[in-house]
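Participant: Quick one: sequence plus predicted model below, questions after.
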Amino acid sequence: MEDNKITEKIIGAAIEVHRALGPGLLESAYQECLFFELKSIGLNVKKEVSLPIIYKEIKLDHGYRIDLLVEEKIVLELKTVEKFTEVHSAQILTYMKLGNYPLGLLVNFHTKLLKNGIKRFINTY
């Protein structure tokens, strides 16, 4: 399936979750519900994917954890914050770079309209 089509499905599922739950819950609640929703529409999705850090000859297995990884190529980083900061953007870009993933979506469920809480990223590394 084409990356843009997958992204559309992810955004649609996120909107569905946001419509049902609204803002104000913990990130973990949205993560579980979005995981369920993505699975139910037939996407391959994993949660809390370990992302080791390799520095020279040292491998740190307990590096980071990607909230959701869709179709082995799209990183979803979920937030429940007042607004995105540069650190949030840097975080998802780092995950994409370390895992060599082509696309990422930063999704903030703490918004009135979810479309205002979604940023798409492309790995240019």
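Facilitator: Good, I have the coordinates.
Participant: use CA for all of it now, contacts and neighbours both
Facilitator: OK.
Participant: So which other helices or strands are in contact with whichever strand or helix holds T7?
Facilitator: Secondary structure assignment for T7, by DSSP states H and E: helix 3-21. With contacts defined as 3 or more C-alpha pairs under 8 Å, 6 or more residues apart in numbering; DSSP states H and E, the packing partners of helix 3-21 are helix 27-40.
Participant: give me that answer again for 10 Å
Facilitator: helix 27-40, strand 58-70, strand 74-79, strand 103-108, strand 118-122 (3 or more C-alpha pairs under 10 Å, 6 or more residues apart in numbering; DSSP states H and E).
Participant: try this one next to it:
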Amino acid sequence: MNIVEERDPQTYAIIGATMEIHRQLGHGFLEAVYQEAAVIEFALRQVLFEREVTLPIRYRDILLPTHYRADFVCFSEIIVEFKALSRLSSVEEAQLLNYLKATGLKRGLLINFGASSLQYKRLVWGYESLIHKSVQSV
């Protein structure tokens, strides 16, 4: 077991599942294809998930009619967003940070299947000095 797996085994399990999806499918498909594959891979690996989760937004404790929709919420506490882009930008990162802020959840994963190597960013909301942003290509 490596240090990342010991610190965050749930994130490690999600990343492992997405690595397998990328290994099997490669890059070039639409985001929806990878989402469908994730339903199968998450189930095989016993990654607990909800798909296309509605994320309500509040302003001054009033529920707004506008809401976000996360691709997945895994283990009831990790928002997972899939992308199929040639590269990730700060726009996708801001989207995930807004999802975390809106829900109060702390951890998020941004997974990009569009590059020749799988890319992922792990974001942690709420601890400015500890916000962990790492881009990995595998």
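Facilitator: Arrived safely, thanks for sending. What you see is a predicted model; the values in this text were computed from it and never measured.
Participant: Superposing both, give me the TM-score.
Facilitator: Once superposed, the chains reach a TM-score of 0.90 (TM-score structural alignment, normalised by the length of structure 1), with 122 aligned residues with a C-alpha RMSD of 1.5 Å.
Participant: Tabulate the helices and strands packed on helix 3-21 of structure 1 in a markdown table, adding columns for mean neighbour count and distance to N4 of structure 1.
Facilitator: Below are the helices and strands packed on helix 3-21 of structure 1 laid out as a markdown table (neighbours: other C-alpha atoms under 10 Å; distance: least, C-alpha to C-alpha, whole Å):
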| stretch | mean neighbour count | distance to N4 of structure 1 |
| --- | --- | --- |
| helix 27-40 | 17 | 15 |
| strand 58-70 | 15 | 12 |
| strand 74-79 | 23 | 10 |
| strand 103-108 | 23 | 10 |
| strand 118-122 | 15 | 11 |
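Participant: So which residue is smack in the middle of structure 2?
Facilitator: V80 (2.1 Å; C-alpha atoms, centre = their mean).
Participant: Alignment lookup: it to structure 1.
Facilitator: Using TM-score structural alignment, the equivalent of V80 of structure 2 in structure 1 is L76.
Participant: And its match, how close does it get to V70 of structure 1?
Facilitator: From L76 of structure 1 across to V70 of structure 1, the span is 8 Å (C-alpha to C-alpha, to the nearest Å).
Participant: which residues are in contact with both of these two?
Facilitator: Common contact partners of L76 of structure 1 and V70 (C-alpha atoms under 10 Å, 6 or more residues apart in numbering): I10, K47, L103, G104.
Participant: how about the equivalent of L25 of structure 2 over in structure 1, what does it touch?
Facilitator: Using TM-score structural alignment, the equivalent of L25 of structure 2 in structure 1 is L21. L21 of structure 1 makes contact with I15, A29, Y30, C33, F109, according to C-alpha under 10 Å, 6+ apart.
Participant: could these go into TSV alongside distance to I54 of structure 1?
Facilitator: Listed next are these as TSV, based on distance: C-alpha to C-alpha, whole Å:
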residue	distance to I54 of structure 1
I15	35
A29	31
Y30	30
C33	32
F109	32
